[in-house]
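K.L.:
below is the sequence, then the predicted model.
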Amino acid sequence: MHLLGIDIGTSSIKASVVDASSGSILASAQYPDNESAIIAPQAGWAEQDPSAWWSDAQQAILRLQHSLNLEEVSAIGIAYQMHGLVVVDKDQQVLRNSIIWCDSRAVALGDAAFDALGHEHSLQHLLNSPGNFTASKLAWVKNNEPELYAKIYKVMLPGDFIAMKLTGNISTSIQALSEGVFWDFQKDELSKELMEYYALSSDLIPEIKPLFSEHGQLKADVAALLGLKAGIPVAYKSGDQPNNALSLNVLQPGEVAATAGTSGVIYGISDALTYDQQSRVNTFAHVTYTPENKHTGVLLCINGTGSMYRWAKHNFAAELSYGELNALAAQAPIGSRGLLSLPFGNGAERMLNNTYTGARLQGIDLNVHTKADIFRAVQEGIAFAFRYGLDIMRENGMQPKVIRAGRANLFLSDLFAQTFVDVTGIPVELYDNDGSVGAALGAGIGSGIFGDPSEAFINQKQIKYLEPINSAAYEPIYGNWKQLLTQALANP
């Protein structure tokens, strides 16, 4: 029995087919080959066209046909970039580009809502400041594009949109609404106070279904186009970070996952409705959350990790592959001969109290530094940003003993993986999986092919275990980096 997982990423769409009985990956494909663009109409804004996601998802699935018969797929799961806003009319036509996760335009609106609703009320009920999350983005559309707002039939997260294109049905989940900061965790319902403050109609919210459940059946015309079997269920939809945790079997309180793609994330599971007083790290409903079993995910997000590395590649060594870039970076010494990097140039950073400092390379010596130093400094700066955020999580009671990560994106770099471990002081277990595989396994859980989540991971094997080696060497360098960040925050 085969399961199809689709991962709607910021830079590309990936699709994988997994054999449910063995857990093995039968085929994977990605589209486009080059990284998708982020549309930035103004500084601090970030948009993408949902229709392009759908087109790219189709192309990724069609590429799988070269490897196997897709008619053997029994269920579909979707993972997607979190916090994006998609709006459609009654004919299910997209009304505007999606305002995506790293867009900063709604920060001031969210801050005003935080003050008006009361900080304690917001944190206790929403577990977050409204910030620049999906609800605040919708309020921005209402305030700035009233004619368009009047045409909105339903509001969706990116995964809800792809499920709609596959099935014709529009639904959402508690988990999706929580990541949009629409959900009242104390009352386990849509937040009346937030909706009333922003003057948003609850009619815009789709039908709420359990995350692991049937969200619709594959339409016959879409099935014929993609070589799939009509009527199979879309049985799972999750934001990329909870889904990454699922893919790593991070389901129980105290377990922690990490990823370092376009953004960098540490995501820890709690069995309490915890929150950070400054909303620098955020708490959302985990994939296993139910009103009876309140598992939450405490999420640290750094917007500018892989995006910083991509920027450096394109501007300093576009001719090199990422593998060659990683090998080059490894030639530089620890500390990059005094060169420091702040990877914060991709929108307002929540862990920095929604401050936008821009990215920085500090201390360039024209007689000393080479490309190797630049690329090592960028990887070290990203690891330092993880450490800074992890210390915030520790302040809030998260004390990870080990972190699990997929061997993907920046964790493909042996240098980065070891630097991450050395700088944070926490061992890392690496696994051979990714978001599309997690989505496929989620589909197996949601469709009942697996009796419970644990069955999906019986065959999962660790491929590498990393322990700290050079933590003492990095500590003074991290102190210098932290001083640079303090200066940047004082003069953003």
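P.N.:
All right, it came through fine.
K.L.:
all contacts plus neighbour counts: C-alpha atoms, from now on.
P.N.:
Will do.
K.L.:
pretty sure residue 459 contacts residue 25?
P.N.:
No: using CA atoms under 8 Å, residue 459 makes no contact with residue 25, being 11.6 Å away.
K.L.:
so for the two, which sits in the more crowded spot?
P.N.:
Neighbours around residue 459 and residue 25, counted as other CA atoms under 10 Å, are more numerous at residue 25. The numbers are 17 against 10.
K.L.:
how about residue 312, secondary structure?
P.N.:
Three-state assignment for residue 312 (DSSP: H, G, I helix; E, B strand; the rest coil): helix.
K.L.:
which residue comes closest to it once chain neighbours are left out?
P.N.:
residue 375 (7.3 Å; CA to CA, 6 or more residues apart in numbering).
K.L.:
part of a helix, is the one you found?
P.N.:
Yes: secondary structure of residue 375 (three-state DSSP): part of a helix.
K.L.:
how many residues are close by it?
P.N.:
With neighbours defined by other CA under 10 Å, the count for residue 375 comes to 26.
K.L.:
end to end, how far does stretch 60-79 reach?
P.N.:
14 Å (CA to CA, to the nearest Å).
K.L.:
that one: which residues count as buried?
P.N.:
60-65, 70-71, 73-79 (16 or more other CA atoms under 10 Å).
K.L.:
now stretch 405-415
P.N.:
So for stretch 405-415, counting by 16+ other CA under 10 Å, buried means 405, 406, 407, 408, 410, 411, 412, 413, 414, 415.
K.L.:
could you check how far the last one is from residue 110?
P.N.:
Shown here: residue 415 relative to residue 110, a distance of 38 Å by CA to CA.
K.L.:
helices of the stretch 351-492 of the chain, residue ranges please.
P.N.:
371-395, 414-424, 435-446, 471-490 (DSSP state H, counting those that start in this stretch).
K.L.:
out of the ones you listed, which is closest to residue 249?
P.N.:
helix 435-446 (9.2 Å; CA to CA).
K.L.:
please compare the first structure with the one that follows:
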Amino acid sequence: MYLGIDLGTSSVKVLLLDQRQGVLAVADAALDVSRPQPLWSEQDPQAWWAALDQAMQQLKAQVPAAMRQVRAIGLSGQMHGAVVLGQRRQVLRPAILWNDGRASAQCSALEAAVPRSRQITGNLAMPGFTAPKLLWLHQHEPEVFAQTRLVLLPKDWLRLKLTGEAVSDMSDASGTLWLDTGARCWSTEMLAACGLTGQHMPRLVEGTDVSGRLLQEVASAWGLPPDVPVAGGAGDNAATAVGVGAVRPGQGFVSLGTSGVIFLASDAFRPQPEAAVHAFAHALPQRWHQMSVMLSAASAFGWVTRLTQRASEAVLAQEAAQLSLSAREQAPLFLPYLSGERTPHNDAHASGTFIGLRPGHDAADLAYAVMEGVTFGLMDGLNAMQEKQPGKEALALVGGGARSDLWGQMIASGLRRSLTRDEGAQAAAALGAARLGWMADGGAQDEVCLAPQGGRPFEPDAQEASLLQQRYQQYRRLYPALQPWFGKQQLAA
């Protein structure tokens, strides 16, 4: 048995995998996000631990005998978050999350301080990354920065609680802007620009390496064997790739989680920062990947569900599915920038916007517009990536938003790529984490990292693709027209 732990933004998921690739049990516990000021996004790490304990207690109650047979644990987690710890490894302040936009000015300062930063890291400096957050702390919370002795990513703080070891993996570390991504080691130049040294950083391992062993008191509380090895694990997207078998060049997935992602695996480090495309290390040795990221995807549909006061997202999605083709042609356009945007705009000030509202529009029209706007954001991302990652290979479809057939079909038509949704798509990151644990226990990559069989296919529809392309051209004109107003709006707020 192998245990996968995935620390997401909205929940913690845990999954138990047997050695026949069967998912024996899954449990989760919800998390909340705090937004104390405009552009801010924070969570209390103690809430992560409480949620993990809650999910593990569920798993223990469901399959106690299987829990006693766990051979290894893997970790996956939301990327980029800054957990700052003091001399006694105590948490000094709430964690600043990946979708926090406060550090725009610090991005410019960091790139000015290290002109080679994009070549070293493979990425633009963006507010969501970890390094600008520490520069922001240095300027705005100097007393916290002065006390900081260790900086951890979210899942690596859980690892510290699980094993007592301060360790990160290559894929998650790629999202800090402190990693020399091609060389797979910490960059002293990037650290120095933030007033830090290697002493502030966790030890680095590959995602398939053993990073530590489960503490006795934790094992006892959850009914696990003592001294279980914990794998290096991965950032959530690299873990998802392992979960869907996207480990060879050209393989990839589309994720409709809190954020929206297109992920393509690569056998080499191929940075493309000018297009705001991420170039990160994969969770597997000698593998890298490219990734486009939009900051609001399924979370935007959750927002419009609350806005329209529908009973559930499924109810609202069903209403949207009933719209005729002519109604879809007349639907408003939606810019899905509720938390700013990364690919291709790198603009923390960009805002969610409906364009073309009329008195006859209702909840179904708004829901369709949000789905379509997220689809257009993914099209932006794929277009940005295709210069260095051309191809037409089918992609996996994962994440909570993948439950909607309407949305899956829309994305396939918009991207003009075949998609396949596996039944376990919502827990792909936890599955990937479990598989990384399996490989840390000696499992062979070719035997462990299998692509799902079967699943729900989505093929591009020519009529829908034509409509989407027409509306996409209108959509693409909106951001340049509104971008000057976005900045003024934030200043006024």
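P.N.:
Cool, got the structure. These numbers come from a predicted model, not from an experiment.
K.L.:
before we move on, the earlier item: can you tell me which residues contact the counterpart of the residue nearest to residue 312 of structure 1 in structure 2?
P.N.:
If you follow residue 375 of structure 1 across to structure 2 using TM-score structural alignment, you land on residue 367. Residues near residue 367 of structure 2 by CA atoms under 8 Å, 6 or more residues apart in numbering: 301, 304, 305, 316, 317, 320.
K.L.:
count the residues that sit near residue 19 of structure 2.
P.N.:
For residue 19 of structure 2, the neighbour count with other CA under 10 Å is 12.
K.L.:
my guess is it contacts residue 1. True?
P.N.:
Yes: assessed by CA under 8 Å, residue 19 of structure 2 is found in contact with residue 1 at 6.3 Å.
K.L.:
of the contacts of residue 367 of structure 2, keep whichever come out buried.
P.N.:
Applying 16+ other CA under 10 Å to the contacts of residue 367 of structure 2, the neighbour count classes 301, 304, 305, 316, 317, 320 as buried.
K.L.:
pretty sure the fourth one contacts residue 364?
P.N.:
Yes: the criterion here is CA under 8 Å, and residue 316 of structure 2 meets it with residue 364 at 6.7 Å.
K.L.:
mean deviation of stretch 365-372 of structure 2 from structure 1?
P.N.:
Superposing on structure 1 and averaging over aligned pairs (mean CA distance after the TM-score superposition for structure 1), stretch 365-372 of structure 2 comes out at 0.9 Å.
K.L.:
stretch 53-61 of structure 2 too?
P.N.:
Taking mean CA distance after the TM-score superposition for structure 1, the mean distance separating stretch 53-61 of structure 2 from the aligned residues in structure 1 is 1.1 Å.
K.L.:
matching residues in structure 1 for that stretch?
P.N.:
Aligning stretch 53-61 of structure 2 against structure 1 (TM-score structural alignment) gives residues 58-66.
K.L.:
so which residues of the stretch 101-250 of structure 2 form helices?
P.N.:
Using DSSP H, counting those that start in this stretch, helices in the stretch 101-250 of structure 2 cover 104-113, 117-121, 130-140, 142-147, 154-163, 170-173, 188-192, 216-222, 236-243.
K.L.:
output the contacting helices and strands for the longest one.
P.N.:
Helices and strands touching helix 130-140 of structure 2, as assessed by 3 or more CA pairs under 8 Å, 6 or more residues apart in numbering; DSSP states H and E, comprise helix 104-113, helix 142-147.
K.L.:
let's have those in a markdown table, adding mean neighbour count.
P.N.:
Conversion of these to a markdown table gives the following (neighbours: other CA atoms under 10 Å):
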| stretch | mean neighbour count |
| --- | --- |
| helix 104-113 | 17 |
| helix 142-147 | 14 |
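K.L.:
redo these as a markdown table? Include distance to residue 234 of structure 2.
P.N.:
Output for those, formatted as a markdown table (distance: least, CA to CA, whole Å):
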| stretch | distance to residue 234 of structure 2 |
| --- | --- |
| helix 104-113 | 25 |
| helix 142-147 | 27 |
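K.L.:
closest to residue 272 of structure 2 out of these?
P.N.:
Counting by CA to CA, residue 272 of structure 2 lies closest to helix 104-113 out of these; the figure is 15.7 Å.
K.L.:
quick one: that closest one to helix 130-140, angle?
P.N.:
110 degrees (axes from the mean of the first three to the mean of the last three CA atoms, to 10 degrees).
K.L.:
residue range for helix 104-113 of structure 2 in structure 1?
P.N.:
Counting by TM-score structural alignment, helix 104-113 of structure 2 pairs with residues 107-116 of structure 1.
K.L.:
cool, stretch 132-151 of structure 2 as well?
P.N.:
Going by TM-score structural alignment: stretch 132-151 of structure 2 matches residues 136-155.
K.L.:
what separation do you get for whichever residue in structure 2 pairs up with residue 40 of structure 1 and residue 18 of structure 2?
P.N.:
Correspondence of residue 40 of structure 1 to structure 2, assessed by TM-score structural alignment: residue 35. Separation of residue 35 of structure 2 from residue 18 of structure 2 (CA to CA): 39 Å.
K.L.:
quick one: which of those two has more around it?
P.N.:
Between residue 35 of structure 2 and residue 18, counted using other CA under 10 Å, the more crowded position is residue 18 (18 against 12).
K.L.:
tell me how far the closest residue to residue 200 of structure 1 other than its chain neighbours lies from residue 266 of structure 1.
P.N.:
Once flanking residues are discounted, residue 200 of structure 1 sits nearest to residue 139: 7.3 Å by CA to CA, 6+ apart. When CA to CA is applied, the distance between residue 139 of structure 1 and residue 266 of structure 1 equals 28 Å.
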